[in-house]
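> okay, here's the prediction I keep looking at, along with the sequence it came from:
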Amino acid sequence: MFSLASRVAVITGGNGGIGLGIATGLAKAGAHVVIAARDAAKSESALRALSAIDLEAMAIQTDVTDEHAVTELVRQIERRHGRLDILVNNAGITIRAPAQDLSLAEWNDVICTNLSSTFLCARAAYPLMKRSGGKIINIGSMLSIFGASFSAAYGASKGGILQLTKSLAVAWAPDNIQVNAVLPGWIDTDLTRAGRTQIPGLHEQVLARTPAGRWGTPDDLEGVAVFLASAASNYITGAAIPVDGGFSSSI
């Protein structure tokens, strides 16, 4: 039920953090993994780690904010594998600043990288997935449902991902494509480590609010990704699943 043998999965931003954790989990379940990211050197490092699990793992240097680059990404996957079964839209950035201090260029950069790329990749993957069904997993955030004074653009992009997930789920259900979102809590990555230096008291606040009593790690995302990518979730679409140690259930 949870086997991904012979399935082909592309993970945007899959060369580090949550993306690499998900890529690792999918590879362990038998999927052939494609990492799509801008940093070629970082992708090669991730690929070396994945190759011990998936001999057919590959990395494609891609700017997921570029419509033509995304189209070419899907074409390369089709030429190599002839199919695309799983898309994980994980690529993302953040700029931590009060809304009044954000420039329009900074706002657009975050929205384009996080939200527009999710749309571009899903749209490009649709024709291949329509052939035999598929799974799209969009990576949201706690800020898909909560507000934060320091992340207006990031929160807007992640809230948009949640609504886009629901719209695509409804639109593509007749094509046997399930579209769901994962909402990570505070996961220990390079992105959040930077936040701990920028936001005084963040580490202590997270621990106090999280019933599990710890920050998450990228491998905490492996299980939910395998579930949503596998036949076990065939009747689940348009859902948003928190992976947050209880953060969203706590007051």
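Alright, I've got the coordinates. Bear in mind that the values here come from a model prediction, so they are computed numbers and not experimental data.

> every contact and neighbour count from this point should use C-alpha atoms.
Will do.

> which SS state does residue 135 fall under?
Here residue 135 is recorded as strand under DSSP: H, G, I helix; E, B strand; the rest coil.

> quick check: it vs residue 193, distance?
Using Cα to Cα, to the nearest Å, we find residue 135 at a distance of 30 Å from residue 193.

> residue contacts, the most centrally placed residue in the chain?
Computing the C-alpha centroid of the chain and ranking residues by Cα atoms, centre = their mean puts residue 90 first, at 2.2 Å. For residue 90, the contacting residues are 11-14, 18-19, 114, 138-139, by Cα atoms under 8 Å, 6 or more residues apart in numbering.

> keep only those of those residues that are in helices.
18-19 (DSSP state H).

> now, the contacts of residue 90 that are in strands?
Residues of these located in strands (DSSP state E): 11-12, 138-139.

> adding distance to residue 197, write these out as JSON lines.
Shown next, in JSON lines, are the ones in strands among the contacts of residue 90 (distance: Cα to Cα, whole Å):
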{"residue": "11", "distance to residue 197": "28"}
{"residue": "12", "distance to residue 197": "26"}
{"residue": "138", "distance to residue 197": "27"}
{"residue": "139", "distance to residue 197": "24"}
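
> another structure for you, compare them:
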Amino acid sequence: MRTTQELFSLVGKTALVTGGSRGLGLQMALALGEQGATVVIAARKQADLDEALAFLAERKVSAYAVAVDLSKDEAATQLVDAALERLGHIDILINNAGASWGAPAEDYPLEAWDKVMNLNIRSIFQVSQAVGKRSMIPRQSGRIINIASIAGLAGNPPGPMKTIAYNTSKAAVINFTRTLAGEWGAYGINVNAIAPGFFPSKMTKGLLDKIGVDELKKDVPLRRIGDDEDLKGVTLLFASDAGKHITGQTLAVDGGVSAV
């Protein structure tokens, strides 16, 4: 019987994190690296990736970077090619890359709808399919973690949030997670999702500036928003053998917002 330290260890494991150059993606990449995993982070901008690599190197994390735009169909194959070249195989995949667009539903541009859907759910399917076929299924082992959102669990309250495509895409991520877990469990692959609440990020900066942290905290049972440590624990649970009997689940990390 292994100790809890051994169950949570990722020594010798490899991981690919999309949207890994900043914010939640970088936090999760750091968590994996701190437990011993070698990580490939992917994002669109090389400058952001270089900064993230320096951040990870300072913390003794073994990491590589791949610049790629996952809104393009060919990008998933290119990314997995590059990740496998550096890692040899992929034990852990975190699908974190995403986008949002705010506009009233009656005026929502079709190009905005397509942009959000293509990155938030189409690219997750493409990357997961490529990693599954080329690494996880042949090895009969793997962990996939999809980043959903509490926006995928409910609609928006009255107010400035006008994000119909984002909410719809994140609801799709949740059911994609359930469905893929059911299909790929036979290959020893666990598929789970994390549904963050409000965390400071580039994506949420506009709303944070408009509403303010104090106002946002009023509706959170724990009276706080997420910070740069709050996804680490659940990431390690889903990525490690500590969570080997958990699949098809979505865990909200939101201070209790979705529970009330």
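Here it is on my side, so go on. Please read all numbers here as calculations on a predicted model, not as lab measurements.

> thinking again about what came up before, of residue 135 and residue 193 of the first structure, which one has the most company?
Taking neighbours as other Cα atoms under 10 Å, residue 135 of the first structure and residue 193 compare with residue 135 leading, 24 against 12.

> need the contact list for that one.
Residue 135 of the first structure sits next to 85-87, 177-179, 228-230 when contact means Cα under 8 Å, 6+ apart.

> quick one: the aligned partner of it in the second structure and residue 185 of the second structure, what's the gap?
Aligned by TM-score structural alignment, residue 135 of the first structure pairs with residue 143 of the second structure. As defined by Cα to Cα, residue 143 of the second structure lies at a distance of 10 Å from residue 185 of the second structure.

> repeat that for residue 217 of the second structure.
Taking Cα to Cα, one finds residue 217 of the second structure at 38 Å from residue 185 of the second structure.

> tell me how many other residues surround residue 223 of the first structure.
When neighbours are counted by other Cα under 10 Å, residue 223 of the first structure comes out with 16.

> likewise for residue 245 of the second structure?
8.

> cool, and the one 5 residues further on?
Around residue 250 of the second structure there are 23 other residues, counting by other Cα under 10 Å.

> excluding its backbone neighbours, what's nearest it?
Nearest residue to residue 250 of the second structure in three dimensions, chain neighbours excluded: residue 193, at 4.5 Å (Cα to Cα, 6 or more residues apart in numbering).

> so the helix or strand hosting the one you found aligns onto which residues of the first structure?
Assessed by DSSP states H and E, residue 193 of the second structure sits inside strand 189-196. Alignment of strand 189-196 of the second structure against the first structure: residues 177-184, by TM-score structural alignment.

> mean deviation, the matching stretch versus the second structure?
Its aligned residues in the second structure lie a mean 0.3 Å from stretch 177-184 of the first structure after superposition (mean Cα distance after the TM-score superposition for the first structure).

> what lines up with residue 57 of the second structure in the first structure?
By TM-score structural alignment, residue 57 of the second structure lines up with residue 51.

> residues in contact with the closest residue to that match other than its chain neighbours?
Closest residue to residue 51 of the first structure apart from its sequence neighbours, by Cα to Cα, 6+ apart: residue 57 at 6.0 Å. By Cα under 8 Å, 6+ apart, the residues touching residue 57 of the first structure are 32-35, 47, 50-51.

> from residue 239 of the second structure, how far out is residue 46 of the second structure?
26 Å.

> who's more crowded, these two?
The neighbour count for residue 46 of the second structure versus residue 239, taken as other Cα under 10 Å, is higher for residue 239 (28 against 15).

> what's the distance between residue 43 of the second structure and residue 28 of the second structure?
Per Cα to Cα, residue 43 of the second structure is found 14 Å from residue 28 of the second structure.

> same thing with residue 185 of the second structure?
23 Å.

> these two: who's more crowded?
residue 28 (25 against 16).

> secondary structure element holding the more buried one?
Counting by DSSP H and E, the element that carries residue 28 of the second structure is helix 23-34.

> for that helix, give me the average deviation versus the first structure.
Counting by mean Cα distance after the TM-score superposition for the first structure, helix 23-34 of the second structure comes out at 0.7 Å.

> could you measure from the aligned residue in the second structure for the residue nearest to the centre of the first structure over to residue 145 of the second structure?
Matched by TM-score structural alignment, residue 90 of the first structure corresponds to residue 96 in the second structure. Between residue 96 of the second structure and residue 145 of the second structure the computed distance is 8 Å (Cα to Cα).

> and residue 95 of the second structure, by the same measure?
Counting by Cα to Cα - residue 95 of the second structure and residue 145 of the second structure are separated by 6 Å.

> which neighbours do the two have in common?
By Cα under 8 Å, 6+ apart, residue 95 of the second structure and residue 145 have no common neighbours.

> so residue 4 of the first structure: helix, strand or coil?
Three-state assignment for residue 4 of the first structure (three-state DSSP): coil.

> aligned to it, what sits in the second structure?
Using TM-score structural alignment, residue 4 of the first structure pairs with residue 10 in the second structure.
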